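*Asks:* after the sequence you'll find the predicted model.
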Amino acid sequence: MNSYRQLSSLAPYFRKHRKQFILGIAFILLSTIFEVFVPQFIRQAIDGIEKGISSSGLASLALLIVGTAAISGFFLFLTRQTIIVASREVEYDLRNDFYNHIQGLSIRFFHNRSTGEIMAYASNDINAVRMFVGPAVMYSANTIFTFVITLGIMLIINPALTLLALAPMPAVSFIVYRLGKIIHDRFEDIQSHYGLLTSRAQENLSGIRVVKAYVREVYEIGRFRDLSWSYLKKNLRLARVQVFMMPALSFLVGLSIVIVLWYGGTLVIDGALTLGALTQIIIYVGMLIWPMIAVGWVINLVQRAAASMGRIQSIFKERPEISDNEHTDHSITKLDGRIEFDDVSFRYTESSPWILRHVCLDIPPSASLAIVGQTGVGKTTLVNLIPRLYDVTEGVLRVGGYDVRKVPVRTLRDHIGYVTQETFLFSDTIFRNIAFGVDNPTREEVEYAARVAAIHDSIMEFPKGYETYVGERGITLSGGQKQRISIARAVLRKPPILILDDALSAVDTHTEEKILKNLQEIMRDRTSIIISHRVSTVKHADHIIVLSEGKIAEQGTHDELLELGGMYAELHYKQLLADELESM
């Protein structure tokens, strides 16, 4: 029942492609009907030979046998062209639905799931479901039709002999029942472990620079080998069950043939059954061999698919914490750059410590705000609340005068250009990385954004310029180059609000000043927020806040904070001293 419940979620996909499945099953029925006619013609030929059939009559029967088999094969070909193609289309739909659903989930979901685990769902699990939708459905229909039609004809020929041939069948049901659940549980365990394996490989390849820098290749190989060995053992445990199932079913089918030969032979000797009829029944029993074996194989596919669909459904049941709802005001389409934090507090869970406490802040449109503070005081968390990567726990956050929880999520984020602390580039060309946030930008627009980010000249030094592939996560570029491409990506969107989260940490002071000067020009009518550890980066901001332990400890202009003589002033003089020491 559990397997049925898990697989019942595929009903919408079957309904969508029902014409192909119905047509395919009809082809299976026609193929089976023509297939079971072949033994009937063979019986007539054998009995005819005993009675002295003419050569022309025997030739006619031979042609009937060949022609009927050919027609059966043709319908079998059409079956594959419908059901197998439909299964591929279901796989396509399911994978797209899965990917679309993943894209809509909130950031918090990805805190608890590794990339490799999600990749396992999208590849291995969906492939297991396809094997059920295609081969399992096809062979299930073939098995049912073959059993029903063949057994019906066998009962007409000789009921007693047919019932004896069916004697081993209860044992088949027992084996299928006992081993089905074991296969399901073990395959589910295998799929979970496959997620760990792919996650380990993905993390290793993404962090290959760190692995090599710390000479940890041997250590990483050992960790991966241990996971692979565990994965192998789990597969072998499943294989032992499968290895037992197939020979057991084959033995029971062979036992049926022995029974038919023994009892049917005595009937032929006694004259109660013709040799042709016995041959026909033996062929029919032989025709049941594959369906009998297919039962075990199909059960295996069903249990695998049920386990995989259960895992996939666990993802589909996840709901985004942040999405449009009945409180969303879809009439809001434009936002100015005003940002208001009204007594905002935030923590990730009810049991976790507070990250932000009672933050009150009013950033006018077109103003620039700088945020400084030690590591871990909540700077990034504060700006993550603006595009609603997380929702405030207490208080109200407004953008453009609206509570962000009432603004359509897409509208809100369309008004924000965000360069995150962790620079990410896609394995694509520089041009496409810069153009990522905009549909079909012109070459001139991309180059202008690159010039603002002071990366254009560096790009043109590459042999292929903007068509240079940057590799996995931009591995072929320096940290400063990656940061500047990310800034260009945000600038290209021309957002009313621009957020730079420590986005200049990897560039030199001269380049930093150039970028900030360029940004001042284009952000004159836009709101900008800059997080940085460098006073030189933030000193020209209209307003500066210093965060400490999740609260605003100091705020004002650069000169006001220096006059205050607090944490900001201390940071300023320490950096001045460091710069002087470097220049000595």
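*Replies:* Structure's in. What do you need? These figures come from a predicted structure and were not determined experimentally.
*Asks:* from here on, just use CA atoms for contacts and neighbour counts.
*Replies:* Will do.
*Asks:* go through the chain and flag its longest helix.
*Replies:* The helix spanning the most residues in the chain, taking DSSP state H as the definition, is helix 217-269.
*Asks:* quick one: it to chain centroid distance?
*Replies:* Relative to the centre of its chain, helix 217-269 is centred 31 Å away, using C-alpha atoms, centre = their mean, to the nearest Å.
*Asks:* the helix or strand T150 falls within packs against which elements?
*Replies:* Secondary structure assigned from DSSP states H and E places T150 in helix 137-157. The helices and strands touching helix 137-157, judged by 3 or more C-alpha pairs under 8 Å, 6 or more residues apart in numbering; DSSP states H and E, are helix 18-51, helix 159-165, helix 275-287, helix 289-316.
*Asks:* distance-wise, check G395 relative to H101.
*Replies:* Relative to H101, G395 is positioned 30 Å away (criterion: C-alpha to C-alpha, to the nearest Å).
*Asks:* show me the contacts for the nearest residue to A294 once chain neighbours are set aside.
*Replies:* With C-alpha to C-alpha, 6 or more residues apart in numbering as the criterion, A294 has its nearest non-adjacent residue at 6.8 Å, and that residue is Y139. Applying C-alpha atoms under 8 Å, 6 or more residues apart in numbering to Y139 gives the contacts P291, A294, V298.
*Asks:* now flag whichever of these is closest to D226.
*Replies:* V298 (31.8 Å; C-alpha to C-alpha).
*Asks:* go ahead and confirm the closest one touches G134.
*Replies:* No - under the contact definition of C-alpha atoms under 8 Å, V298 does not touch G134, with a separation of 10.7 Å.
*Asks:* so the helix holding T150 versus helix 289-316, what angle?
*Replies:* Interaxial angle of helix 137-157 relative to helix 289-316 (axes from the mean of the first three to the mean of the last three C-alpha atoms, to 10 degrees): 150 degrees.
*Asks:* in helix 137-157, what's buried?
*Replies:* Buried residues in helix 137-157, counted by 16 or more other C-alpha atoms under 10 Å: 137-143, 145-147, 150-151, 153-154, 157.
*Asks:* please apply the same query to stretch 14-23.
*Replies:* Going by neighbour count (16+ other C-alpha under 10 Å), the buried part of stretch 14-23 is F14, H17, Q20, F21.
*Asks:* included below, for side-by-side comparison, is a second structure:
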Amino acid sequence: MRKIFPFLKPYRITVIAALVLMLTELVVELINPLLIAKIIDDGIMKNDINVILTWGVVMIGLSLLAFLSGIINSFYSSHVSQSFGYDVRQALFQKVQSFSFANFNIFPTSSLITRLTNDITQIQNAVFMGLRIMLRAPLLVIGGTVMALFVNWKIALSIVAAIPILLLLLIAAMKKGGKLFRAVQEKLDTVNSVMQENLAGMRLIKAFLRMQHEVKRFTKANRDLRDRTIAGLRLMEMVMPLLLLVMNASLVAILWFGSMEVREGSVQVGEVVAIINYTLRITAAFSILSFIMMVYTRASTSAGRITEVLEAEVDLIELSNVNASKKITDGKIVFNNVSFHYPHTTSPVLRDLSFTVHSGETAAVLGATGSGKTSLFQLIPRLYDVDEGMVEIDNSDIKEMKLDYLRKQIGFVPQEALLFTGSVKENIAWGKETASMEEIIESAKAAQIHETIMKLPKQYETKIGQKGVNLSGGQKQRLSIARALVRKPKLLLLDDSTSALDLKTEARLLESLQNYQCTTLIITQKISTAMEADTILLLEDGKLLVQGSHEELLNSSALYQQIYDSQFGKGRENHVQGAN
């Protein structure tokens, strides 16, 4: 919780005001039994109506004061808890944005969603309860005990004897409850994970008729969450009857000894009534404490989970000797003996990789699945850092470049086209926040998607469904390419981003890319695409097998010849070249 408390500092004045108002309520609640005792002993027992009316009016006035204090306290408590939750959620989201891909391997998406939503809600509730009643309950127990001892310490001893037993019960339940509610949050992560996978793969589930299988998966995850939650709540609910049992036993003892003292004349009736009032208030406070204990236990667990994210070490950071003025001017890319393996794995995906792509060139990257093509791409914008060797741009180590600036100069189109809910224009402008309409249209034309956009109901203002659900695969790919082109990058990385395009559309796209002054790397499985590149990199098992032009590889690489023959057939080289 210590990592979370600093988020309350901006609201310390409001917090103090809420606590003062809560203490006002508490003082009134502690004074009222004394006033009742005075009304009974000096008014009712002596038939003095003036005493009854005078102190009755005082009680009404104090009750109104407590009522107003409670209303204002609730307002302040709500304001602080909601603002506090907003700030924590904002800080948590910004932390997630700073994560490297390695961090996302530690914190699954479903877990991060739970932490950003349910976990923050738990600590918001704890803050509200803390300012509203959490401190009031223990103070009421302490204050009520002290006041009862002040009225008559002999009769009040039964309360003093009961409190240690009650505290031990609460502490034991909190320790056990902490473990149970952490398991609850983890099971909630699992439910979110299953639900997220199902919603993302709904088309596939329906196509393969796997609905019943997925229902069983969700049912199991949901049942586990239910069972864990019931176990936690059952523990907390068991505490309440035990608390009432002990406090009712104290109440019986007070009535027993109080009646004896009254008969002997050593205690007044009002004093016994006052002590009973304090006992009832302490009982109510302990009842609230059991509820508060559940809120606090869940909040403590959630705070720990949030702290894990806030304190997570981001391995991709800028070095102290970063050159803030370094700019990408030419876009020459050099890999010098680069080796790389993913975090928490031992097998390298790239081994001793060395090659050069000169400024303005187009390089096609070919290789079988698992050969390291995408891994190579992820090293250029420093989504991961190399284990050995160096990646250079314009003869400078990319680690010595400012990370934000490096990525702003790169147009990256991932293998899976990802669009956001919003208009076509907003999705393209997502690549460059300040892009004008002319720049958006220019990039759309270059990506061969402008004509398609103009046929949409509202053209560039047409809303795109979540993840582009209302677009075809080729349309989504071309919009993703337009988003990369709108920033006029110095480096353009296309990760198998033309796989859904027909040959004519792809040819027009590659031709239009020639108008951009950038170095282009294209991961592709199509020889027709590779043939248009200035140089071809052929990878196998994380190593560079060979680099050269189409003609050079066709004459020197047996693997490239096999790939070519599988797509065009033997003896068709001259025909294809003639067609070009």
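*Replies:* Yep, that arrived. Every value quoted in this text rests on a predicted model; they were computed, and no experiment measured them.
*Asks:* now do the SS call for the counterpart of L494 of structure 2 in structure 1.
*Replies:* Using TM-score structural alignment, the equivalent of L494 of structure 2 in structure 1 is L500. In the three-state summary, L500 of structure 1 is assigned as strand, counting by DSSP: H, G, I helix; E, B strand; the rest coil.
*Asks:* pretty sure L500 of structure 1 is touching E422, no?
*Replies:* No - applying C-alpha under 8 Å, one finds L500 of structure 1 not in contact with E422, separated by 11.0 Å.
*Asks:* more neighbours: the two, which one.
*Replies:* Set side by side, L500 of structure 1 and E422 show unequal neighbour counts under other C-alpha atoms under 10 Å, the larger going to L500 at 22 against 10.
*Asks:* return the residues in contact with the more buried one.
*Replies:* Y418, V419, T420, Q421, I487, S528, I529, I530, I531.
*Asks:* as JSON lines, these with distance to G264 of structure 1 would be great.
*Replies:* Formatted as JSON lines, those follow (distance: C-alpha to C-alpha, whole Å):
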{"residue": "Y418", "distance to G264 of structure 1": "82"}
{"residue": "V419", "distance to G264 of structure 1": "82"}
{"residue": "T420", "distance to G264 of structure 1": "80"}
{"residue": "Q421", "distance to G264 of structure 1": "81"}
{"residue": "I487", "distance to G264 of structure 1": "84"}
{"residue": "S528", "distance to G264 of structure 1": "91"}
{"residue": "I529", "distance to G264 of structure 1": "90"}
{"residue": "I530", "distance to G264 of structure 1": "91"}
{"residue": "I531", "distance to G264 of structure 1": "89"}
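*Asks:* mean deviation, the helix holding T150 of structure 1 versus structure 2?
*Replies:* In this overlay with structure 2, the average offset of helix 137-157 of structure 1 from its partner residues is 2.5 Å by mean C-alpha distance after the TM-score superposition for structure 1.
*Asks:* next, the angle from that helix to helix 18-51.
*Replies:* Using the same axes, to 10 degrees: helix 137-157 of structure 1 against helix 18-51 is 30 degrees.
*Asks:* ok so, going back, in a markdown table: the contacts of L500 of structure 1, plus neighbour count, secondary structure and distance to H543 of structure 1.
*Replies:* Supplementary listing: those in a markdown table, determined by neighbours: other C-alpha atoms under 10 Å; DSSP: H, G, I helix; E, B strand; the rest coil; distance: C-alpha to C-alpha, whole Å:
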| residue | neighbour count | secondary structure | distance to H543 of structure 1 |
| --- | --- | --- | --- |
| Y418 | 24 | strand | 19 |
| V419 | 25 | strand | 20 |
| T420 | 18 | coil | 21 |
| Q421 | 16 | coil | 21 |
| I487 | 30 | helix | 21 |
| S528 | 27 | strand | 11 |
| I529 | 22 | strand | 10 |
| I530 | 23 | strand | 10 |
| I531 | 25 | strand | 12 |
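*Asks:* and E549 of structure 1, what's its match in structure 2?
*Replies:* Using TM-score structural alignment, the equivalent of E549 of structure 1 in structure 2 is D541.
*Asks:* next, count neighbours for its match.
*Replies:* 17.
*Asks:* what's near enough to touch it?
*Replies:* Taking C-alpha under 8 Å, 6+ apart as the criterion, D541 of structure 2 is in contact with V349, L350, G370, S371, G372.
*Asks:* a helix runs through the third one, doesn't it?
*Replies:* No - G370 of structure 2: not assigned to a helix; according to three-state DSSP it is coil.
*Asks:* run a quick neighbour tally on the aligned residue in structure 1 for it.
*Replies:* Per TM-score structural alignment, the equivalent position to G370 of structure 2 in structure 1 is G376. Using other C-alpha under 10 Å, G376 of structure 1 has 13 neighbouring residues.
*Asks:* and the longest helix of structure 1 against structure 2, how far off on average?
*Replies:* Here helix 217-269 of structure 1, set against structure 2 after superposition, deviates by a mean of 1.3 Å using mean C-alpha distance after the TM-score superposition for structure 1.
*Asks:* the inter-axis angle of that helix versus helix 289-316?
*Replies:* With the same axes, to 10 degrees as the criterion, the two stretches helix 217-269 of structure 1 and helix 289-316 enclose an angle of 140 degrees.
*Asks:* middle-most residue in structure 1, spatially?
*Replies:* When structure 1 is reduced to its mean C-alpha position, the closest residue under C-alpha atoms, centre = their mean turns out to be A122, at 3.2 Å.
*Asks:* right, and it touches N96 too?
*Replies:* No - proximity of A122 of structure 1 to N96 does not meet the contact threshold set by C-alpha under 8 Å, at 9.2 Å.
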